[in-house]
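1. coords below, sequence missing:
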């Protein structure tokens, strides 16, 4: 089974992006195993901390390195992705010569209540992730406008059209992973 490192850029307990990531995990069951990286204890990037590297950093790097691919589920704050994602990107690229992202197939998505989902944040993040050496899936893009009525009490997607679309997107992600040689 394909192992996916999942980074959710919202730390809030009732995060809609965490719910969305959980719904994608359920839809991907049987073909992908989601391993969620813990970003809650990740410090801001600080080169000085390599002298006594925080355990949260080594855990993040291990989750990424042990995965076949990465999925980032990002909210959009102030028309970009949140700082916790930027810190995760920076920690995982270092130290020099030990870039955990290098060559990893990667997909980006996210949700917000707004009409364009997290389109601007995803665009900014896509640029960053290309620069750090991931193989970013360009199409199809997934900008999900969050609708609570699409989710059941257990987190399943209950709207059939949405479920069908998201299953198709997961299939595209699986194809992307397979086609990047992993």
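-> That came in fine, so what should we check first? The shown structure was predicted, so the numbers you read here are calculated from the model rather than taken from an experiment. Numbers count the residues shown, from 1 in each chain.
2. Only C-alpha atoms from now on, for both contacts and neighbour counts.
-> Fine.
3. mind checking the SS state of the residue of the chain most remote from its centre?
-> For the chain, the largest distance from the centre (Cα atoms, centre = their mean) belongs to residue 51, which lies 28.2 Å off. Three-state assignment for residue 51 (DSSP: H, G, I helix; E, B strand; the rest coil): helix.
4. Got another one to weigh against that:
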């Protein structure tokens, strides 16, 4: 069987995003088991349903083509005001439209995220799970990944600290098994 193609979506547009650092650390743990591509959200315009009929943005069309080419999607999200960042929600909404031509349906997904606070990104992850279930993405339930960020969790070269490596490797192993068990429809 060929290596699965995994799209990695980071819900932050910050240049110093700790979630982007976490995502790179996760990918580095299992980079030999799948082909990973970070899907860039920065070119996506603000979604407006008025554009669905005549002027659907080319940037969303290109993004949807990339999403459709993936066997799984790993969503790594921060938490903004106890919910999903607008940056991420915009990508999910825009690539689900126009109605009937969404890109997400049937692609297995996993949700994880980090924050410096105690509950990590638990509320954002729960909201994100509600959204992607509606988008018809089979979503890995366990293990959950509410990661409290600490300095040194992921090094500058993307290596996960030894204290967290076992848990995060297990998370990624479960995700890749989830993708294999739920082939994209």
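-> Arrived safely. The structure presented is a predicted model; accordingly, all values stated were derived computationally and were not measured.
5. about what we covered before: measure the residue farthest from the centre of structure 1 to residue 156 of structure 1 for me?
-> To residue 156 of structure 1, residue 51 of structure 1 is 44 Å away according to Cα to Cα, to the nearest Å.
6. what's the counterpart of residue 73 of structure 2 in structure 1?
-> Correspondence of residue 73 of structure 2 to structure 1, assessed by TM-score structural alignment: residue 70.
7. Who are the contact partners of its match?
-> Residue 70 of structure 1 makes contact with 4, 5, 6, 7, 64, 104, 105, 106, 107, according to Cα atoms under 8 Å, 6 or more residues apart in numbering.
8. just checking, what residue in structure 2 corresponds to the second one?
-> Mapped onto structure 2 by TM-score structural alignment, residue 5 of structure 1 lines up with residue 7.
9. Helix or strand: which one has that match?
-> Assigned by DSSP states H and E, residue 7 of structure 2 belongs to strand 5-10.
10. That strand vs structure 1, mean deviation?
-> Strand 5-10 of structure 2, aligned to structure 1 and superposed, deviates on average by 1.0 Å (mean Cα distance after the TM-score superposition for structure 1).
11. name the helices or strands packed onto that strand?
-> Packing partners of strand 5-10 of structure 2 (3 or more Cα pairs under 8 Å, 6 or more residues apart in numbering; DSSP states H and E): helix 18-29, strand 35-38, strand 72-76.
12. how about 6 Å then?
-> Strand 5-10 of structure 2 makes packing contacts with strand 35-38, strand 72-76 when contacts are defined by 3 or more Cα pairs under 6 Å, 6 or more residues apart in numbering; DSSP states H and E.
13. middle-most residue in structure 2, spatially?
-> Nearest to the geometric centre of structure 2 sits residue 75, at 1.4 Å (Cα atoms, centre = their mean).
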